[in-house]
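> My questions concern the predicted model and sequence given below.
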Amino acid sequence: MTRQVIMALAGNPNAGKTTLFNQLTGARQHVGNYPGITVDHKEGLLEHQGTRITITDLPGTYSMTAYSAEELVARDYLISNRPEVVINIVDASNLERNLYLTCQFLELGVPLVIALNMVDVARDRGIEIKADKLADLLGVPVVPIIARSGFGKDKLIDEALAVAARKQSWQPRDISYGDDLDAAIAALVPKIEATHFVDGLYPPRYIALKYLENDEQILAKGKDTDPATAAELEAIVNSVCEHTTKTLDVYPEAIIADHRYGFIKSIIRQGVVTHKFDTDRLYTSDRIDQVLTNRLIGPVIMLAILFGVYQFTFSWSELPVALLEDFFGWLSAATETILPDGRLKSLVISGIIGGVGGVLGFVPLIMFMFFAIAILEDSGYLARVAYMMDRVFRIFGLHGSSVMPFIVSGGIAGGCAVPGVMATRTLRSPKERMATLLTVPFMNCGAKMPVLALLIGAFFSDNKAQYMFLFTMLAWIVALLAARLLRSTVLRGAPTPFVMELPPYRFPTMRGLLIHTWERTWQYIKKAGTVILGISILLWAMMTFPQLPAERLAGYEAMRQNIASGYDETIVAEQAQERTVLSAAATDLAGQLQEINKREAEEALRHSLAGRIGIAVETVSHLAGFDWRTNIALIGGFAAKEVIISTLGTAYSMGEVNTDQTESLGERLKKDSNWNRVVAVAALVFIMFYAPCFVTVICIAREASWRWALFSIGFNTVFAFILAVLVFQIGSFFHLG
């Protein structure tokens, strides 16, 4: 029987945890979300010498004190799931900082193996680490590895399996925190043990430490499970807190952090780390940073890199996007010939192929964009972007840490506002966090990118990369101005300091890039096949029913009969004259028949529920140049921005009869009399800035309140419409269309 083992990977951000996870599991992994929270949950499978291993990649975290969603998820997983072994990935080039998390694992008592990663980077910096000595002092196995290349991974798994095979109970390590805190811990532990406090999930000493660290989650659990014991524990903690603040002017959590680092230093100085040469020299990453993060040259390079991302994306994706457009056009034409006339044919061609096909047609573009972003992310450059943007963000009342939520939301390309909103949890200032949370939906997320690509490709095909670059810059400018407005009014307050670690530059591995690209692209494809499909079918139904009255249908049928009658007479006349080619008159009659079908389809769409809504909104939307068909698509975009493409595809294919000439949606819009360049820019501006998608709105409500979520819908939509009206009116005045 195959042995089954459950492992977990844990470590600091940028320590190489995900790289190791990809090396171990490859394509045998899946990504989801932890229940009730938008934090990646990655799980993969590994077969090693007859053992089937399930590996969970925990979110990167610096601490086990639940200050952020990632820290909360990592700790709860360890406590609730109790993996048989935890592999702690430690950056060998930043050993002291990384061992802080290791100390907390030891105090929790988890069965631990340390993966000493990036030993090559440490060696280049003149740092030599004696893994055996470190293992003896910590009492856990330590295995040097290079996650990028896979060096040491087999030995690491062997050690991890050996630890798991012992099946030892969790054995917490005790660290001294000085007389005052040790005395408090000694008073807290017996009370915790006597009542099996917090369901006995955590070691008693660990709960005592969490109370001294003022861990909000543990405090809340304590009050919920045993209010009387919780009150006694808090009284002891308050007493020692009052004592330390009077005598040392520090809180217990600061003392705990100092003693943990003292414990780490005592280990490192016992011959664990040696330096071959002066460590004050400039490392390779520092030399690169002298250029890339230079106050003057850095921003110019950053903009050039951003432009390069778009140039790469559009140039390389142009052919596969065109091939997919041709494929869906062929599929639509083939379906036209196979299915009989009726509602089923309309649903398949207009609702499914025209809707979902329009979204899936941009998969190559999304894939290349995610690949480019993965290069920037895995190389360590995105952290430099946050560092450089801090100076700019301060002008607008934001914080350097706000940059990453903007980037995650699509500040460079792709992304999603939902994890962007969740990422604001790392901001300590409530007002800076709220200003960031409300403005990240202005970024060009992955859902908006296909819409932008559609309109830019249709009306500005000669300069697609340049226009995408300009619209990205516009998104940043508008978001920062909105943040400045919020920070000057409802969210007024002083800025907080910004401290951020810059990880070393690394060459991304092709394996890692492909996995990251596929993960994000697959999420996009799944969304098109589920959410977008459902909404497309719903909107097709709204654009189909109610049907035209019987007398109107009969009128159009009579018109077709008249045309057909004239067409038959022409054929008879030509046959009498022994002509083998249809005359221009006959061809014109056939065109008239097609025109009648088109008029019937348009009137039917106007008569439908969606058409009536679009026409009603047109009384206002005409100020921005939006006709009733466009209104239908924009209303659908409140649910998800990709729906705009699927709805336009459906609206502009309803009743199409000339399937031999399969045109892309962009070509149809370009030929439509209601569209021109000015309307396209107005639509782009409105789509970029109006209400966040429904999922993002719910996320804002969870992170803040429904009041702020509704404010985001109303403020963003009104603001976007005003901008669109200005663009359309000014552009029309100067005849720029």
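Noted; the coordinates are in hand.

> C-alpha only now, for contacts and for neighbours.
Will do.

> Was I right to think Met500 contacts Asp390?
No: taking Cα atoms under 8 Å as the contact criterion, Met500 and Asp390 are not neighbours in contact, 10.2 Å apart.

> ok, those two, which is more surrounded?
The neighbour comparison of Met500 against Asp390 (other Cα atoms under 10 Å) goes to Asp390, with 19 against 11.

> Give me the distance from the helix or strand hosting that one to the chain's centre.
Here Asp390, judged by DSSP states H and E, is contained in helix 381-395. Centroid separation between helix 381-395 and its chain, computed with Cα atoms, centre = their mean, to the nearest Å, is 19 Å.

> who touches that helix?
Around helix 381-395, the neighbours that count as contacts under Cα atoms under 8 Å, 6 or more residues apart in numbering are 292-293, 295, 298-299, 302, 376-377, 399-404, 480, 495, 498, 500, 502-503, 505.

> next up, a second structure to put side by side with the first:
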Amino acid sequence: MMNVALAGNPNTGKTSLFNILTGSYEYVGNWTGVTVEKKIGVLKNKAGHLIDLPGIYSLNPLSRDEGVATHFLLSEEFSLILNIIDASQIERNLYLTLQLLEYGKPMLIGLNMMDVARSRGIVIDDTKLSQLLMGSRIVPIVARTGKGCEVLAADFASVEQRTAQPLDIDYGPVLEEAVQSLTAKIEGKQLPPARWLSLQFFEGNMLVRELLEQHISREELADLFSETEKKITAQTPAKSLQHYIRGVRTDYIHSILDQCVTKVKDVQYTFSDRLDQIVTNKFLGVPIFLLFMFLTFKLTFDWVGSPLSDMLDSFINGTLTDMLQVALLAVHASPFIQAVILKGIVAGVGGVLVFVPQIFILFFLISFIEDSGYMARVAMVMDKLMELIGLNGKAFIPMIIGFGCNVPGVMAARTIEQPNERLLTVILTPLMSCSARLSVYSLFVGTFFRHNQAVIVLSLYVMGIVVALGLAKIFSSTLFKQSGSMFVVELPPYRVPQWRTLGRSTWEKGKGFVRKAGTFIFGGSVVIWFLSYAGPSGFNVPMDKSFLAMIGGLFAPILAPLGFGNWQSGAALLTGFLAKEVVVSTMNIIYAAPDMAALQGIMSHYFSPLTAYSFMVFLLLYVPCLATVAVIKKETGSSKWTWFSIGYALVIAYIIALVVFEGGKLLGFH
């Protein structure tokens, strides 16, 4: 079976092409993030695997995710390279293409976004371009619609059988002499192509340098590099070897484009340019982003989500519960089994599932914003603000991803080059309000803030961002002092998302929530129910005498200054460490309400609007869930920073919830 490596710049349509060629969906790409690990799909014709590499501009990696592509070329077996190029940005995209051609593997090129190129007056002679790129097969495509993709897939077998010659650019006598010298030292060894390795070494690729140091002494490599760079900087205007190599390749690209690209009309301002003047405006950018968030929550809670959740609640706690009760009586199930199923599983899992419509609507809207191209603008708008606190706009991307789930948000910090900046982003991303917290918000705002649900939830999301930014300023000035960093973001053209793509994206984001309800929350609900059913005096004890009440009671005095000093809140927050959705399961089991309306009525006896808001603030900021803690440990490789992320979050959550509660009382709220 063939292995096809899919490579290209960010936002060139790699993800869309991957989905079409494999028939499967992988949640990768920008704002949706950057691919941080290679994703593998089986080609539709079962002829092999398609390996989706990170979106990169060059094989010389600046961040950990970019290093995945170089590491793949250094150590993995593959048959051919599928290079996808944005036809509307062909000059920039060809830089990576040249590096890949120098590697010498058979290459198939998908010339994507031909429709965008035409709208900008760009005409490309793909036949001539193929001749200039070592005869590589080039297929014009529009990956969003699938146009040309079947032709592309049909060419895999023929391209694989070709014997490819590596691209041989003349880099001038000084560098060519150094390349030949280094090539002679490594030829014959079990390594990737020697000339390609040599060029990557002189370009400053640290992964290649580390590989070569296993065969040549570090001192010899350092001397060769420094001597070559001295000669280059003395004889050319280049400031470094990397600068010189980039200049030679850029000139080579220009010579190619002069022969095969013409511009039939000069488009000064595209629709995207005109829209960007508004949405990225330094005064209007942030208010427009907040308006989008407000409308998102309006649709999620008020206009669409709540009615659907109410309907699902009626089914689960009405029709489904009645059917289960009849079935259990028919098979003469014991009272214990009936209690486990109805009061444990249905109450726990069902209490979370009723919020599935709201979760999916939120994910649908976030997917719409991402696929339209607007999310990249949000990162750009936030760059100036992030710069003031010691980060850059790229650090805001993991935070945006964290709105869906903190786990991929933390992992997306791999895209950040500066080590201290990456570590700081990992530690702060869990402050973003994830979808798991949304189920808890839904329960509370539906009970205490029915007429202002969107505003209350928006305030919590904004609070998470503000707290994260404030702590970033403090930490970057103390614990995480760092040098400046550069922020480069690709702004894709605005598009109307396709319904099929939106549906897939929404399902990929939301299926984890449903899967947890059917597994983790299922098991947790049974355990929580049993703790509420059993106590020191035996089984079927009053709830206040149960083990769950005893455990929650340990935390009640600590939580009392925050306004919710009862054992029920303590127990719910403790189980919330496992997964934030379990807070809802715990409350459903504790309060033993027959449906959502009854649960909300019971909760009004234990909480007031002020204490409910204080509880949500604490839930927003306190310890990350268990899965997030595990991925923080993996990403930082440090127990110290993992414990720090737990400890500081608890302290901040307690302080801010206390300020909210006491401040609310001073303002006359109750």
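That came through fine. As the structure is a computational prediction, the values presented were derived from the model and not from experiment.

> just to revisit the earlier point, and for Met500 and Asp390 of structure 1, which residues touch both?
When contacts are counted by Cα under 8 Å, 6+ apart, Met500 of structure 1 and Asp390 are jointly contacted by Ser401.

> Just after the longest helix seen in structure 1, pick out the following helix or strand.
In structure 1, assigned by DSSP state H, the helix with the most residues is helix 297-338. The C-terminal neighbour of helix 297-338 of structure 1 among helices and strands, as given by DSSP H and E, is helix 343-346.

> Tell me the helix or strand right after that next one.
The element immediately downstream of helix 343-346 of structure 1 (helix or strand, assigned by DSSP H and E) is helix 354-360.

> what's the very next helix or strand once past that next one aligned against in structure 2?
Once helix 354-360 of structure 1 ends, the next helix or strand along the chain (criterion: DSSP H and E) is helix 363-379. The counterpart of helix 363-379 of structure 1 in structure 2, using TM-score structural alignment, spans residues 356-372.

> can you give me how far that stretch is from the chain middle?
For stretch 356-372 of structure 2, the gap between its own C-alpha mean and the chain's C-alpha mean amounts to 14 Å (Cα atoms, centre = their mean).

> Contacts for it next, please.
For stretch 356-372 of structure 2, contacts defined as Cα under 8 Å, 6+ apart pick out 31-32, 296-297, 299-301, 305-306, 308-309, 375-376, 404, 435, 438-439, 494-497, 502-503, 505-507, 509-510, 513-514.

> if we can go back for a sec, of the contacts of helix 381-395 of structure 1, which belong to helices?
Cross-referencing the contacts of helix 381-395 of structure 1 against helices under DSSP H gives Leu292, Gly298, Pro299, Met302, Leu376, Glu377, Val403, Met404, Leu480.

> Could you check which residue of structure 2 pairs with the third one?
By that I understand Pro299 of structure 1. When the structures are aligned by TM-score structural alignment, the residue of structure 2 matched to Pro299 of structure 1 is Val286.

> just to revisit the earlier point, so what does the longest helix of structure 1 touch, helix or strand wise?
On a contact count with 3 or more Cα pairs under 8 Å, 6 or more residues apart in numbering; DSSP states H and E, helix 297-338 of structure 1 meets helix 284-292, helix 354-360, helix 363-379, helix 381-395, helix 464-488.

> And the longest one against structure 2, how far off on average?
Yep, that's helix 464-488 of structure 1 we're talking about. Mean deviation of helix 464-488 of structure 1 relative to structure 2 after superposition (mean Cα distance after the TM-score superposition for structure 1): 1.7 Å.

> same question, the fourth one
When structure 2 is superposed, helix 381-395 of structure 1 averages 1.5 Å from its matched positions, counting by mean Cα distance after the TM-score superposition for structure 1.

> re the thing from before, among the helices and strands packed on helix 297-338 of structure 1, which comes closest to Thr19 of structure 1?
For Thr19 of structure 1, the closest of these is helix 363-379, at 9.0 Å, according to Cα to Cα.
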